[in-house]
Structures are given as C-alpha cells and as structure tokens.
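K.L.:
Generate a structure from the sequence data that follows.
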Amino acid sequence: MSIVTRFAPSPTGYLHVGGARTALYSWLYSKKMGGKFILRIEDTDLERSTQASVDAILQGMDWLGLDWDDGPYYQTKRFDLYKEVIQQLLDAGKAYKCFCTIEELDQMREAQMAAGEKPRYNGMWRDRTDHPTDKPYVIRFKNPQDGTVVIDDLIKGRIEIANKELDDLIIARTDGSPTYNLTVVVDDWKMGITHVIRGDDHVNNTPRQMNILAALGAQIPHYAHVPMILGDDGKRLSKRHGAVGVMQYRDNGFLPEALLNYLVRLGWSHGDQEIFSKTELVELFDLKNCNRAPSAFNTEKLIWLNQHYIKTLPVERVAAELEWHLQDQQLDTSKGPAITEVIKVQADRVKTLKELVQVSRYFYEDFTAFDEASAKKHLRPVAAEALQRVQQKLSTLADWTAEAIHQAIQATAEELELGMGKVGMPIRVAVSGAGNSPSLELTLALVGRERALSRLDMALAFIAERAEQA
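P.N.:
Predicted coordinates:
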C-alpha cells in the first residue's frame, strides 16, 4: 500500500507550533514510508478564513522545510464535489433533511438536561417524509444506531465508541454549504489518505467520520491522534506562554533546524538521543514511539538546541537564516568583514540569531558613546599609556592579522609590566564600545585597521576629558 498523509490546517490565524508538530509528524511518516504528503487548506469557515492566514501557513511550512508532494488544495474550490456526495448520501437514504428550528432544538436540549440526559439531537426528522416546502432545513447524516465504532489508534491504542452515543450530525447547513466533518471525509476519501495524523482534540470527530466513510463505501484510513502540547504550567499552550506561532520563533531568532528538532521531541523519542538531523529523523521516526501523554513546552530547552545549531551548522547555513535578521534590524554588512567570519567568532557567545545581530553591530557601524559601566571601569586615566602604545604599534603593522595584533598587545603589556587584562580590557571597550567581545585579536582583525585606530583615538579623548573633570 502506498502511504499518503496530509496536513490540513484551517486558515484562521498563524501556523501554531502544535499544528507545525502535526505537520512534521505527517511529513516524517510519509518520507519514512516512501509515500506522499499532501497539504490541504480547510478554508470553509468563510467568516474567519483569510488570505493572510493562508500566506502565514505556507510561509511557516516553507521556513520549516516541510515541502509537500501535492497541493495545496483549497476546500472552497471543491464545493461541487461535496454537494455531489451529500446528494449521494440523500439518495441512498443515509442522510436526511431536518427542519428543526433553533427554538425546537433548544427546547429539546433543555428537556434532556432536565431529565439528566446528555443533550443531543433526538432524530425527530430521521424517518419523517412530511417535509414542508417553505421551511429552511439542514441535512443530517443518518448515523447507525447500534453497534460500536472501533478506532485502532496508532498512538492511543484501541478506542471503542458506541453508536448510540453519537447523534445525527449536520453535514450541510441551511445555505447548502458543507460542514467540517463532511468535507474532511470527502477529501480524505478522494485524496486517498491512508494515515490521518492529527491532534487528539479530533478524537471525538473520528468515529463520526469513520461512519460517514463506511456509508460511502470508502476505505477508512489509519488514525494517529497526537496528544496536545501544554505550557510549563500544565495548561494548553497559548499566547500567555509566549510565542506560539512558528514565524514568531523565526522573528525571535530561532533556526528552523532547532525548532524542528525540538518539536519532534515533544511527544516522540528514540532512546536518549536529543539531537537529530532531518535525515536521521526520516530514518528513525516511528509512530509507535510517540507518547500518549501530553508534552510540556520548555523554552529553555529550545534555546539550548538553538545554541547548539548556531555553533554546529555550516556557517553558510547560519548566514542564510541571519539575512532576515540583518534586514529586520537594518544592519548593513556590505562595508566590513564577511558576515560568515563574524558568525564564526560570535557563535559560541549568543543564544539566538537576533542576539547575534545585536552584539555584532560594532563590526559594521561606528558608535558615538561607550557603554557607561564598561567605560567607567576600564577607560580610566591609568589606561591611557597602554592604549597609546598599542595604537602606535598597531598603526605600523605590516600585516593586519590576528597573530600580529596579538603580538603588539602582548609586547605592550610586557613593556609596561602589566597583566594582559590591564591592557586588553581598555582596548576591548575602546574597539567594541562595551566589555564583551570575542578574543581581542580576532575582534580587532575583523573591525579593521582604520576603524580600530579611530576608536582608540576616541577612547583616548574620552580618558583625557575624564582626567580634566577629575
């Protein structure tokens, strides 16, 4: 059997990390089994669906690298097909018109609750033929009234639901538009979906959908319901826990490799392994190893993974993702060191790409003031002689290399009989504007001769002014 999976988001907002994980599991399973992965946009909620949300979903999928083999399909373009299937069910006596008013339905539910019963549609139009000609109606599926529906869930295990617990759900509204449970069934059937991998908030829909599929004589797919993602407080993940949209993680400086690696481990494991390449995930992924219990989102763990990937991915790959952040923070790197060289010296020092841009600005832009605390501590009159000597030595270097710069600084420290810290920290503040930077010789080498000497001048002027004010 050729495996076909699908990801079917509703375009009513951004791509949520829970949806992204579902998409990832569906994508991995299809790749693992040599099958096909379909993207389907379930946009039948015309009031809430927007093109902006469609674009956000496609952008999120693209950023994560979850390419689809077929689609994207849009349900709003398939209404004729849904109407055909609804008519097919009516003609076969497996669906019927229901003329209940909202008031009648409310009275029905109130009476049931008063009697201590579960509120539900009681099937009052199920077998009636006295149809009025001037009243609006919905179309309901004639659900079996006996027997059970058995879901051999690939994650949760065997689930049985008695048909008497299921009422006759609406499959077409009064305006003739199809409902969610009908469109999903038709699409899964017509697209040949063999495995439905989705959130476990759909478990209650599954027996209803299986009954409709059976009524149509369609092949029933295998189902795998993935437990939800919780926040660190044990409640369902939401905006109050921080970023939940995939592209917000991009904006916050996370690499797609880190987010994918983190999401796959939120509910799946392979021994004690924590770090997975995409190739490894395709090779190792198995629905049998998915957890049945919900997983808690841990931002600190994601940050740890992001740091790992910033340090270990090819520098060209990090540079490609950094480009968006350079534009977003308006840092022009055309005049200065190659951004790949800056990434090499900064990778061990940052947690996110956003931070990488922030702490690398001095390589490309001059500053007009030093960090106040760093200057107060290190740009003191006692540091003036060391800065002057270093500046003189640096200005006469034949080669502006890290090795030559290191020798000039070390020679200055030896001449003045000072520790490298006494000489190095004032230089660091002078050249970077603050007290933190990569190794001093690498920082100076990348900043460049002209810019470094100019900043040393600026630091000496600052010290002189400070001495006058003392």
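K.L.:
Only C-alpha atoms from now on, for both contacts and neighbour counts.
P.N.:
Fine.
K.L.:
Residue 127: how many residues sit nearby?
P.N.:
Counted with other Cα atoms under 10 Å, residues neighbouring residue 127 total 12.
K.L.:
Checking the residue nearest to residue 109 when sequence neighbours are not counted next. Helix, strand or coil?
P.N.:
Excluding the flanking residues, the one nearest residue 109 by Cα to Cα, 6 or more residues apart in numbering is residue 119, at 4.8 Å. Three-state call for residue 119 (DSSP: H, G, I helix; E, B strand; the rest coil): coil.
K.L.:
Hmm, residue 119 is touching residue 106, no?
P.N.:
No - using Cα atoms under 8 Å as the test, residue 119 is too far from residue 106 to be in contact (9.5 Å).
K.L.:
just the helices in the stretch 101-250 of the chain please.
P.N.:
Listed in chain order, the helices of the stretch 101-250 of the chain (DSSP state H, counting those that start in this stretch) span residues 102-114, 180-190, 205-215, 246-251.
K.L.:
Quick one: closest of these to residue 310.
P.N.:
For these, proximity to residue 310 was assessed by Cα to Cα; helix 246-251 is nearest, at 13.5 Å.
K.L.:
To compare against the first, here's the next sequence to fold:
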Amino acid sequence: MTTTRFAPSPTGYIHVGNLRTALMNYLIARKAGGTFILRIDDTDPERSKEEYVDGIKQDLEWLGLQWDRVERQSERLDRYNAAADKLREMGRFYEAFETPTELDLKRKKQLNMGKPPVYDRAALNLSDAEKDALRAERGNGVWRFKLDHERIEWTDGILGDISIDASSVSDPVLIRGDGQLLYTLASVVDDTEMGVTDVVRGSDHVTNTATQIQIIKALGGDCPRFAHHSLLTGPQGEALSKRLGTLALRDLREAGVQPMALLSLMARLGSSDPVELRTDMAELIDGFDINRFGAAPTKFDEQDLYPLTAHYLQTLPLDAVAETVAGVGVPADLAEAFWLMARGNITTLEDLGAWWELCRDGAEPLIDDEDREFIAEAMALLPAEVDGETWGSWTKAVKEATGRKGKGLFMPLRKALTGQERGPEMAALLPLLQVIKARG
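P.N.:
From the prediction side, this is the model:
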C-alpha cells in the first residue's frame, strides 16, 4: 500500500513552502488509495511547542488535508536509540569530538588544498584512552554515521536519475553531544518502521537523501521512492526564505484566501500543467502527477491567490456563505438576491461588508456638473417600487425622454445611485438599493 507522510517541526506555523510538501504527499497517498501520516517532528523539547502542534492540525484541517493517523517522534525515542545501538554494533556509528572552530579550520584547509570540505574521520583513529580524555575535557561527542564511500544512486520522481559520490559528503551527525537525536536518524527509523513508500520533499534535501539511503540499507529497511520538488522563490526570483514567516497559512486565511484557491495554485505551481481553479479535492487528486513537475526554482506570488479566490467565490451558492452574509447584517429575505448581486464583485468575503453598507445606507451621489439636469430628470422617472426588470424599463424611459444612450446614459445613473463608476449589474443592485431605502 502507498504510504506517505508530512513531518513538520512544531517550532512555528505552516507556511507555503511547508504546504507544497504536505500537499504533494497527500495527493500521492489519496490518488493511490493509500495512507497519509501526519508525523510531528518534536524531538527537540526546547523548540517544540504544543501551540504549534495544534496550529499545524488546524491549518491542515482548514485546507481539507485530513491525515489517517498522527505519529509523534517524541514518543518514539526508544526506537531511535535502538537503531543507534544497532549501528554501533555494526561499526557504522562513531563518536567525534571536534569543536565547531576545529571543524571550520579543517574545512578551510581542505578548500585551500582543492579538496571537498568533508569531515576527515580523524575520530576513527582515537584510542579509548584518548576518547575518555576528550569526554572529560569537552563532554560527550557527537555520533556520526560512517558512510560507505561509493556512489549512491536513485531515480528521483522529479529530478530523474541521481548519482552522488558518498566520499564527497561528510559522515552525517545523527546524535548531538547533548544527546539530541537529529532528524536524519529519526526520519529513517520512522520511514522504515511505518512502511513509508513515497517521500516528497524540497530539493535542498537531495544530499540528505543520499546519506539516508545508506542508513536505511544499513538498518535493513526498504528505500522509499524519493522525489525532490523545486524551492519557491518570490515573483522576481528572489529568495523566499526570509519572507516565509509572513506567508504562514493562517495569515493567508486571515487575508481571505480560500482553501481551494491556495490548493489549486500549489498543486500545479512548478509543473508543466497550467494553474486552473479546482472546486473540490477530488479534481485535484485526479489531476495530480508528480512526474509533471520540474527542477527549476519556482516563482510564487501570493497576489496570484486573489483572482483564484474571487473566481472560486463566484461558483458558490448562498448556502456556502450564508453565515458570512448574515454576519454583515443582510436580512434573510434579501440574502439570496444580495449574494447573487455581490459575488461577482468581491475578491474575498471581507468585501461583502462594503456592498451591504451601500445597499443599506446608500452612497453620496457622484454627479458631474454637466449631468445634474439629466440626473434630476431621470430620478423623476424612477418608479416608486422596483424589481429585477426596473433598470431596463427605467433606462429605456430615460433614453426616450433625454435622448441619451450608451455610456452617456448608464454611467451617470450608476454614479448617482452608487457613488462608484464600476460595480455589480445595476439590474440586480437597484432593487436592493430601493428596497432598503423604502424600509428605512
């Protein structure tokens, strides 16, 4: 069975970069009728916060990305320690004691010599007595996985055939000196024991994937199918990393972005398929193909979300927004007519309030000097009671009486009634304006 996972760290809220990973893994699982695991990477007790765990779940629920089960890495520390013991027994795990300064000096020396700046494995030559002395002086060392110096190869679902020389990569640290288990080990153990078959993540993890493949094999596990999506940039190609905090999903939600608008964009962004609004999850699932995504950096512009949101709102019946419509004060008997009038003229639901204010309170007439006599004559012809046919019959009567036509007829009337040059169809808006005025 296809099994995927989304493994966020609860050290902050989900942003658009995280969402891309979550959505791709979700769609792969759902398209195959498989399992989608929400795995909370909370092995760092100092940085992990329960409020962020709750926030992650709330954001996924808002988007409709429902997980099949939740796993927490903080509850699986015994499994990671058992794996570490196994690697020690195999001679694939060793303790190293260099300080950050010492490692930096080694890297600079290697670069000056034209060599790759990888860890030189000096710790493998330490005697037990030397290790004891270093522990007494510096405390516990870090634990590194000893890579086999061979080519690590796999066929990536997005990048194609990948081949990395393990000798060009430092032996990865899997446990810090303070005993903190790092993601690389925990993820391998989880993917193996949870039967994860497909892993999609950012292209910045490619080298990490290479080392994890060796760790998986050392522990006797089966390697998942890996795919590494491109990283997002800003609309001008600038790095998004510093702005991701302002692109948290909860901020986009607060700004009125609709879930299907966000999902429609993120499910196609960076692929060879055009971005098209999808109105339900089934359409997204059916149309998703990981192989259609490319490796080039992908431009993300949050402004693209608003036309999609507006388009989505235009598809909704009153039932889908009844609570919001009522919340701005629209009486129940006017709700249907109001929504049908307004939905084509809003970007987000927040815009409904302004249209209701216009219907309820009217607007300061916008009348050019040359139109004052025309407007006075037109208003005298406006019936006391109006309905959906009134705009057409009234403007016909005004045309016959004044000789005006086209824009010279319609624009001054719109500006006088609404104080605006653009807006909803006047045939739909006029009855609402007049009904509210008559009630008032």
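K.L.:
just to revisit the earlier point, tell me the residue in structure 2 aligned with the residue nearest to residue 109 of structure 1.
P.N.:
Counting by TM-score structural alignment, residue 119 of structure 1 lines up with residue 117 in structure 2.
K.L.:
now residue 182 of structure 1
P.N.:
In structure 2, residue 182 of structure 1 lands on residue 185 (TM-score structural alignment).
K.L.:
Can you get me a residue count around that match?
P.N.:
When neighbours are defined as other Cα under 10 Å, residue 185 of structure 2 has 21 of them.
K.L.:
and stretch 201-212 of structure 1, which stretch of structure 2?
P.N.:
With TM-score structural alignment as the criterion, stretch 201-212 of structure 1 aligns to 204-215.
K.L.:
neighbouring contacts of stretch 276-286 of structure 2?
P.N.:
Stretch 276-286 of structure 2 has contacts (Cα atoms under 8 Å, 6 or more residues apart in numbering) with 27-28, 30-31, 64, 260-261, 264-265, 267-268, 308, 311-312.
K.L.:
Is the equivalent of residue 311 of structure 2 over in structure 1 within a helix or a strand, and which one?
P.N.:
Matched by TM-score structural alignment, residue 311 of structure 2 corresponds to residue 308 in structure 1. Assigned by DSSP states H and E, residue 308 of structure 1 belongs to helix 299-312.
K.L.:
Against structure 2, what's the mean shift for that helix, could you check?
P.N.:
With mean Cα distance after the TM-score superposition for structure 1, helix 299-312 of structure 1 departs from structure 2 by a mean of 3.5 Å once superposed.
K.L.:
circling back: neighbour count winner among residue 119 and residue 106 of structure 1?
P.N.:
Between residue 119 of structure 1 and residue 106, counted using other Cα under 10 Å, residue 119 has the larger neighbour count: 17 against 14.
K.L.:
OK, contacts around the more buried one?
P.N.:
By Cα under 8 Å, 6+ apart, the residues touching residue 119 of structure 1 are 108-110, 112-113.
K.L.:
Just name the closest of those to residue 246 of structure 1, please.
P.N.:
Closest to residue 246 of structure 1, out of all of these and judged by Cα to Cα, is residue 109, at 40.4 Å.
K.L.:
Quick one: map the closest one onto structure 2.
P.N.:
So, by TM-score structural alignment, residue 109 of structure 1 is matched to residue 107.
K.L.:
Does its match touch residue 120 like I think?
P.N.:
No - here residue 107 of structure 2 lies out of contact with residue 120, judged by Cα under 8 Å, at a distance of 9.3 Å.
K.L.:
Between the two, which has more neighbouring residues?
P.N.:
residue 107 (18 against 13).
K.L.:
I'd like the distance between the more buried one and residue 147 of structure 2.
P.N.:
Residue 107 of structure 2 sits 18 Å away from residue 147 of structure 2 when distances are taken as Cα to Cα, to the nearest Å.
K.L.:
can you check residue 411 of structure 2 too?
P.N.:
With distances taken as Cα to Cα, residue 411 of structure 2 is found 75 Å from residue 147 of structure 2.
K.L.:
the more surrounded of the two?
P.N.:
Using other Cα under 10 Å, the more surrounded residue of residue 411 of structure 2 and residue 147 is residue 147, with 19 against 15.
K.L.:
That one maps to what in structure 1?
P.N.:
Aligned partner of residue 147 of structure 2 by TM-score structural alignment: residue 144.
K.L.:
Name the nearest residue to residue 384 of structure 1, sequence neighbours excluded.
P.N.:
Distance criterion Cα to Cα, 6+ apart; nearest residue to residue 384 of structure 1, sequence neighbours excluded, is residue 460 at 6.3 Å.
K.L.:
Could you do residue 71 of structure 2 as well?
P.N.:
Nearest non-adjacent residue to residue 71 of structure 2 (Cα to Cα, 6+ apart): residue 39, at 4.6 Å.
K.L.:
from what I can see that neighbour touches residue 5, true?
P.N.:
Yes - assessed by Cα under 8 Å, residue 39 of structure 2 is found in contact with residue 5 at 6.6 Å.
K.L.:
more neighbours, these two?
P.N.:
Neighbour totals were compared for residue 39 of structure 2 and residue 5, and residue 5 leads with 30 against 19 (other Cα under 10 Å).
K.L.:
Tell me how far the residue lying closest to that one once chain neighbours are set aside lies from residue 12 of structure 2.
P.N.:
Spatially, and ignoring its direct neighbours in sequence, residue 5 of structure 2 is nearest to residue 37 (4.5 Å; Cα to Cα, 6+ apart). Note on residue 37 of structure 2: its distance to residue 12 of structure 2, by Cα to Cα, is 19 Å.
K.L.:
same question, residue 183 of structure 2
P.N.:
Distance from residue 183 of structure 2 to residue 12 of structure 2, by Cα to Cα: 17 Å.
K.L.:
picking that back up, so which strand or helix has the residue nearest to residue 384 of structure 1?
P.N.:
In the assignment (DSSP H and E), residue 460 of structure 1 maps to helix 449-469.
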